[in-house]
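Asker: Sharing a model prediction with you, sequence too.
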Amino acid sequence: MAYIQGESRNQTSLFPVSIDEVIPEDHLVRVIDAYVSRLDLRVLGFDKAIPKGNGRPPYNPADLLKLYIYGYFQRIRSSRRLEAECQRNIEVMWLLNRLAPDFKTIADFRKDNATAFSATCRAFVQFCRTAGLVKGDLVAIDGSKFKAVASARRHISTKHLKRDQEKLDRRIAKYLEDLDCADRDENEEVVDRSAVKTVLAKLTAKRDDYLTCQALMDELQITQFISTESDARMMRAPQGMAVAYNVQTAVDAENSLIVHHEVTQEGDDRKQLEPMAKATQEVLEQPNLTVTADAGYSNGEHFQACDDAGITAYVPINRGNNIEDPTFFGRDDFNYDQQNDRYQCPAGRFLPLLQLNKGQRIYRANANDCGSCPLKHRCTKSRYRSIKRHVHEEAFERMKQRMQAHPEMVDARRSIVEHPFGNLKQWIYGNGRFLLRQLKGARTEMALAINAYNLKRAINVLGVRRMIELLA
């Protein structure tokens, strides 16, 4: 039995097949073409959106934007690989009308339009709102670490500098001690003083470099520095410590579309709830907003700020126990007297306000009261018991009651916000590492990646034909 045979390479045709006939009507590239065609690139801030009247004509930024969106869809982020796709991929040939820009032109377009890519993200979110894909009833906020280009070996911290300096001091002291011993004991073997002095000079120069670095970092008020990428930070990631950025996303519950994102240098999420919630509220143009986040966002100041802004947050409380021993009375065993601003202990004694310290109100019992208390063995080992109360303790209490009334918000957050991060890391980024350096480059890449993710998510929900109808 013969094999299935193809057409001969030398076969000619009276009516050649056009590229448009090869691309199906419901193909992805048709959506990308319709989407970019409806954008006003001049308003979004793209470079060369208005061509000059003289000189060599530039490439249309719309064509290069189509190329990048297609590339991030297909996990192709390298400008050299995108250049190759222009010359061999029939889908890209259709999308760009057979244009084939070189890799430098492609790379410069991404480098020069960082702000415009973020504006394009926001524009697509507004389109999703008009299409009914984003409701804004519930938004989940979360953060994840994305590795930077720099290696962890390029990381410098004041802690490591001080440790290495101490090691050098000990080595220098040992060499000097050996020289003193040789001077005191004439029977010792002859010491090569020139070699020792050479080593001492190198060690001293290295120590001076460490001291200079520490002084410079103290002056700049920084505790760590990456020599090849100064904007990145050493952060705790699931795989251990890594040089990375902390990417924050706000995801709408209706269709898991990312309505707002930010690339930050913060190693944790404690200071991200208020800025992310307020930015999302501004994007959705809603006076009231409901958000949920994990315990890493627990922050009394931010709870209060969200309440003041009309944002109802659901965040599990994460704070210290304020007790010396888990068998002792905890904060919840003490009753707060709001009228007199004091606490009452389980034995009926009062703890008045002692002082304010870095956002904490400290209440302390009288030493005589604690000394004669029959419950002291269950309360403290010190002379007296003290209680710390946060300045925004009422906000913590409101959050606690809110979470007790709606415990399902914990599972809701997980199902809404972790799916997009999984896609971004595996589908778009592969190993979760940025290609561009510095905070500006990381934000550029993340804007492109989220634009591609949102577009694909909208296609999955509406279908290609419906998307094209809405974009027309």
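Answerer: All right, it came through fine. No experiment lies behind these values; they were computed from the predicted model shown. Residues are numbered from 1 along each chain as shown.
Asker: all contacts plus neighbour counts: C-alpha atoms, from now on.
Answerer: Will do.
Asker: Specify the local secondary structure of T249.
Answerer: Secondary structure, DSSP: H, G, I helix; E, B strand; the rest coil: T249 is strand.
Asker: nearest spatial neighbour of it, skipping sequence neighbours?
Answerer: Leaving aside its chain neighbours, T249 sits nearest to H261 (4.3 Å; criterion: C-alpha to C-alpha, 6 or more residues apart in numbering).
Asker: quick one: contacts for that neighbour?
Answerer: H261 makes contact with 247-250, 276, according to C-alpha atoms under 8 Å, 6 or more residues apart in numbering.
Asker: Tabulate those residues in TSV, adding columns for neighbour count and distance to C345.
Answerer: Below are the contacts of H261 laid out as TSV (neighbours: other C-alpha atoms under 10 Å; distance: C-alpha to C-alpha, whole Å):
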residue	neighbour count	distance to C345
V247	21	44
Q248	21	42
T249	26	43
A250	27	42
M276	20	39
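Asker: Structure two is appended below for comparative analysis:
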Amino acid sequence: MYIQYTMDPLCLPMDLEDDIPENHLVRVVNTAVNRLDDAIFDAAYPGGGRDSYHPKMLTKIIIYAYTQRIYSSRQIAKAVRENIPFMWLAGRQRPDFRTINRFRSQRMKDVLQTVFTTVLEFLADEKYISLDHYFIDGTKIEANANRYTFVWGKAVSKHKVKLQEQVHALFANIEAAEDQEEHECLGRDLPELGESSELSSEKLEQVTQKLEAQLLEKPKDKLLKKVVRKLRKDLLPRLLKYEQYQVLLGDRNSFSKTDPDAGYGSEENYAYLEKKEIQAVVKYGSYHKEKSKAWKENVGMIENWTYTETEDTWMCPAGQTLHFRKESKEIVESGYEIRKRHYRSESCEGCPLREVCTKAAGNREVVVSLEQLRYQKQAREILRSEEGPALTVRRMTEPESVFGQLKSNWGFRRFLLRGMEKVTPQVGWLSLAHNLLKQATNDQKRKAAIPQ
């Protein structure tokens, strides 16, 4: 009437492998990790003390846990005690949550990249993936930290306008508070800025330097000292920061503060790819804007001017020549050095295009990185070639499916650990788990395609 049921213990432990289907994902994880050379893990174990759990066993249970949407070290330890596939991978051993957490965050931080690369090579050798193209995109995953980590485009524009108003008000106060004859030289600085124009950090830097020179002549001028301090310590750094934010934003609405290189089409990235002899099919911030009619008709954009390399001069649409003045250097946060060249027109007086070209009182001056323009030209030619549109479409689909898997299917929307040293390995574990899950899916498709 009933199937025989007993809870009496067996004399011998049961073989857990009998309970795991042949095409189960856990077998794919087990096979992939077993193929790794034990020497890969040696660097993480300097020796001494009691014997450690085998790193391959810990690697298996962590990868498999991530495929099952289990990210907490306590939940992984619980699964190893209660879940048959986990018990099989662990060989019935029971590492506690501290051991698991220490292994994935500390021991593996310098080894995980090698493990990931080796598994990737296995997948490439067996034709699961192709390494001909690399598709890059970004996604936002919350940090286990401050929630105010994103820069929004509208906020940057609003704060930049307010800052410019503060600068104009500052100079207006100088004129109102002091006798016109006493501060006659200061009155000339405001028209240089262009009272109704948009300020640039470069122009504000020039004015600040002039005021600092005047302060050396009048060291007791309290108002002048206050203005210089306000410009140098507050307004100028903020304006420079807003300009950098707008460059990083490009066509996007926001980017994360934790990603200072959010614009993939930066000069530093292009230089890195060129050094590695990798063809850069990477869009830069203004790529889509360049296609618009407004951009092409904007006579003030240096991209619409003519550059003569032999003479190192620029010619604007009005026929004026801008000659080289000086070179400056900008060091970005990573330490990369950007060389910028400064050019100035001989005379913009009486130019019919002046109103639409510049609102500055003096002659037009531009600052440009010739290397960045060269990289952008190369990228533009590739992106608009026959192959470019097809690669662009694939770039929109290849990475997005991965992000959809991690965030929607696996529910991974927030990091559990803090600090780049701990967060970076967590991304590595997720990537390993994703790749092996795709391998298991492809294996099933291949078997299904074989006639029975």
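Answerer: Thanks, I have the structure now. Keep in mind it's a predicted model, so treat the numbers as computed, not measured.
Asker: coming back round to it: out of the contacts of H261 of the first structure, which is nearest to L351 of the first structure?
Answerer: Using C-alpha to C-alpha, M276 comes nearest to L351 of the first structure of the contacts of H261 of the first structure, at 37.9 Å.
Asker: what about the closest one, helix or strand, and which?
Answerer: In the assignment (DSSP states H and E), M276 of the first structure maps to helix 273-284.
Asker: Just give me the longest helix of the second structure.
Answerer: helix 420-449 (DSSP state H).
Asker: tell me the secondary structure for the residue most central in space within the second structure?
Answerer: Nearest to the mean C-alpha position of the second structure, by C-alpha atoms, centre = their mean, lies A262 at 3.4 Å. Three-state call for A262 of the second structure (three-state DSSP): coil.
Asker: so what's it up against?
Answerer: So A262 of the second structure contacts 248-249, 255-256 (C-alpha under 8 Å, 6+ apart).
Asker: can you do 10 Å?
Answerer: 137-138, 245, 247-250, 254-256 (C-alpha atoms under 10 Å, 6 or more residues apart in numbering).
Asker: residue in the second structure matching A34 of the first structure?
Answerer: Applying TM-score structural alignment, one finds that A34 of the first structure aligns to T31 in the second structure.
Asker: Which parts of the first structure are strands?
Answerer: Per DSSP state E, the first structure carries strands over the ranges 139-147, 155-157, 224-226, 233-237, 240-252, 258-264, 289-292, 311-314, 335-337, 342-344, 350-357, 360-364, 386-390.
Asker: Output the ones you listed in TSV; the columns should cover distance to M409 of the first structure.
Answerer: Below are these laid out as TSV (distance: least, C-alpha to C-alpha, whole Å):
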stretch	distance to M409 of the first structure
strand 139-147	9
strand 155-157	38
strand 224-226	37
strand 233-237	25
strand 240-252	14
strand 258-264	18
strand 289-292	7
strand 311-314	7
strand 335-337	28
strand 342-344	32
strand 350-357	33
strand 360-364	29
strand 386-390	25
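Asker: which part of the second structure lines up with the helix holding M276 of the first structure?
Answerer: Against the second structure, there is no aligned range for helix 273-284 of the first structure (TM-score structural alignment).
Asker: Flag every buried residue along that helix.
Answerer: Judged by neighbour count using 16 or more other C-alpha atoms under 10 Å, the buried positions of helix 273-284 of the first structure are 273-274, 276-281, 283-284.
Asker: how close does V427 of the second structure get to A65 of the second structure?
Answerer: Note on V427 of the second structure: its distance to A65 of the second structure, by C-alpha to C-alpha, to the nearest Å, is 14 Å.
Asker: and the gap between Q265 of the first structure and S118 of the first structure?
Answerer: According to C-alpha to C-alpha, Q265 of the first structure and S118 of the first structure sit 18 Å apart.
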